Each structure stands twice: as structure tokens, then as C-alpha cells.
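Undergrad: starting from these lines, generate the structure:
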Amino acid sequence: MSAETKTEGIKLSTGAAEKVASLLAQEGRDDLSLRVAVQPGGCSGLRYQLYFDDRALDGDTVMTYGSVKVVTDKMSTPYLMGATIDFVDTIEKQGFTIDNPNAGGSCACGDSFN
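TA: Now for the predicted structure:
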């Protein structure tokens, strides 16, 4: 299995990197990466999945932000090039957001794109 390390691709904001590092510390495991994937689904056809993963798959792209590794599979990488992941914590909303220049549009719920 080979994983390719790149310096371009998904960007992780400082706030998102800090939140992911905090969540990883709660898990108590240093072998986990944040995997970001694009899967079929949602109202607009495609949806994002973010989860912790200890696997390295053939063709994975790996980006490192401090102590946080962000991994994408070879099918998702083209959809995510140039995307920025941020963490928002306001009265109205709390969670990760993805600003993706490749998304032609998204649904009202904000969970899927095309």
C-alpha cells in the first residue's frame, strides 16, 4: 500500500486543526488520521464524510497539519482539491464546514453538493 504525501489539496484551518487534535487526544490514540471522503448521497448527489481512520489505503493522499494527518482516497481527491475545512463554534452552529471551489452547487441543508 502506498500513500502519497502532498502539500496541496485539502486545507485545514487553524481552528479545524486544533479541534481535530483535541478530538484525537480524547480518543487517546496517535495512530488515527482524519479521513475526508466524498460519497454518493444527499439531495445534490454527493456528500462529505469525515471520520477518524487508522487505515492506509492504496492511492491515499496524506496532508499533515501539525500533529493532524488528513487523508483522502484516490476517488475523493479530485473533488476535494483546493477545499478548506474549518471548524465553526457559534450560537447558531457548531461543527466542521467545507468550502469547496469544485462544488457546482449545494442543497439548503448544506450536507451535500454537486
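
Undergrad: please count neighbours and contacts with C-alpha atoms only from this point.
TA: Fine.

Undergrad: what residues sit buried inside the helix ranked longest in the chain?
TA: For the chain, the helix with the greatest residue count under DSSP state H is helix 14-27. Neighbour-count burial for helix 14-27 flags 16-21, 24 (criterion: 16 or more other CA atoms under 10 Å).

Undergrad: tell me which residues of the helix or strand following it are tucked away?
TA: Next helix or strand after helix 14-27 toward the C-terminus (DSSP states H and E): strand 33-40. Neighbour-count burial for strand 33-40 flags 33-38 (criterion: 16+ other CA under 10 Å).

Undergrad: what about the residue lying farthest from the centre of the chain, which SS state?
TA: Residue farthest from the centre of the chain, counting by CA atoms, centre = their mean, is residue 91 at 23.2 Å. Residue 91 carries the three-state label coil when classified by DSSP: H, G, I helix; E, B strand; the rest coil.

Undergrad: one more, please, to line up against the first structure:
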Amino acid sequence: MTVQDQTVPTVQTDGVILTDEAATKVKALLDGEGRDDLSLRIAVQPGGCSGLRYQLFFDERNLDGDIVKEYSGVHVVTDRMSAPYLMGATIDFVDTIEKQGFTIDNPNATGSCACGDSFH
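TA: Below is the predicted model:
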């Protein structure tokens, strides 16, 4: 393989990024529910020990101002109020002996609590 054959990943700052692993897991969960009308919604709400808390859930609604991106057939939706807090955030899914679940790597978070559920 030559240097020209390698692709350099680009940094996206125009919304939430869903990894292939996370997209596969979301698709499996949706298939298990037998629903193809749901999107993965990520929102930021006040709460938690650091001030803001992530919410990930399946949603059938389309709200005015929603930002929608598609990854491998999975629609990821962010409401317009949460979008500035989530620009460039990456949602991944890990399944190891130590940890299982969705993770969020958010470049906009200046700090988080020890439990990792909230940020500021």
C-alpha cells in the first residue's frame, strides 16, 4: 500500500458522528424491536452532577429544526437546542470484558463527573 492509497479521516464538526460499531448496534436494536420508523435521538438536558446530561433514545418524532444525519441506514437526530453542545461528538459502542454500552466522546465538554454521565 502506498501513501496515496491511504485515506485520511476528516474531522466533522457539522453534527454528531456515529461509528460503524454504534450504527451496527443501533440497527440490531431496531431490528429486534421490529421497527423501521425510529431514529436515534441524542439530546442534552440540564442535570447530573456536572450540569448537563446526555440522553440517547429511539424517537419517531420529527421536530422543527432537527438535524438529521444517516449512518449505514440509521438516522441520528439532534434537536436544535442540543446541537451546539454536540458538534463533532462521536457516539461509539464498546463491548469488552470491562465495559459494554454506548460512549460519547464530545470535544465540546470541558469537564465531566466521575460517573461519566454528565458534563459541562
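
Undergrad: which bit of the second structure covers the longest helix of the first structure?
TA: The alignment of helix 14-27 of the first structure onto the second structure (TM-score structural alignment) spans residues 20-33.

Undergrad: now swap in stretch 86-95 of the first structure and tell me
TA: Stretch 86-95 of the first structure maps onto residues 92-101 of the second structure, going by TM-score structural alignment.

Undergrad: residues in contact with that stretch?
TA: 18-22, 25, 102-104 (CA atoms under 8 Å, 6 or more residues apart in numbering).

Undergrad: would TSV of these with distance to residue 93 of the second structure be doable?
TA: Shown next, in TSV, are these (distance: CA to CA, whole Å):
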residue	distance to residue 93 of the second structure
18	9
19	8
20	9
21	6
22	5
25	7
102	4
103	6
104	9
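
Undergrad: what about the strands in the first structure?
TA: Assigned by DSSP state E, the first structure shows strands spanning 3-5, 11-12, 33-40, 46-53, 60-65, 68-72, 84-89, 94-99, 112-113.

Undergrad: what about residue 112 of the first structure, neighbour count?
TA: Residues lying near residue 112 of the first structure (other CA atoms under 10 Å) number 21.

Undergrad: the counterpart of it in the second structure and residue 51 of the second structure, how far apart?
TA: Alignment note (TM-score structural alignment): residue 112 of the first structure maps to residue 118 of the second structure. According to CA to CA, to the nearest Å, residue 118 of the second structure stands 7 Å off from residue 51 of the second structure.

Undergrad: residue 105 of the first structure is nearest to which of the strands of the first structure?
TA: strand 112-113 (5.6 Å; CA to CA).

Undergrad: quick one: contacts for residue 34 of the first structure?
TA: Under the criterion of CA under 8 Å, 6+ apart, the neighbours of residue 34 of the first structure are 20, 50-53, 68-71.

Undergrad: one more time with 10 Å
TA: 17, 20-21, 24, 50-54, 62-63, 68-72 (CA atoms under 10 Å, 6 or more residues apart in numbering).

Undergrad: now the residues you listed: which count as buried?
TA: 17, 20-21, 24, 52, 62-63, 68-72.

Undergrad: adding distance to residue 81 of the first structure, write the residues you listed out as TSV.
TA: Converted to TSV, those look like this (distance: CA to CA, whole Å):
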residue	distance to residue 81 of the first structure
17	18
20	20
21	22
24	24
52	20
62	12
63	12
68	18
69	16
70	13
71	12
72	10
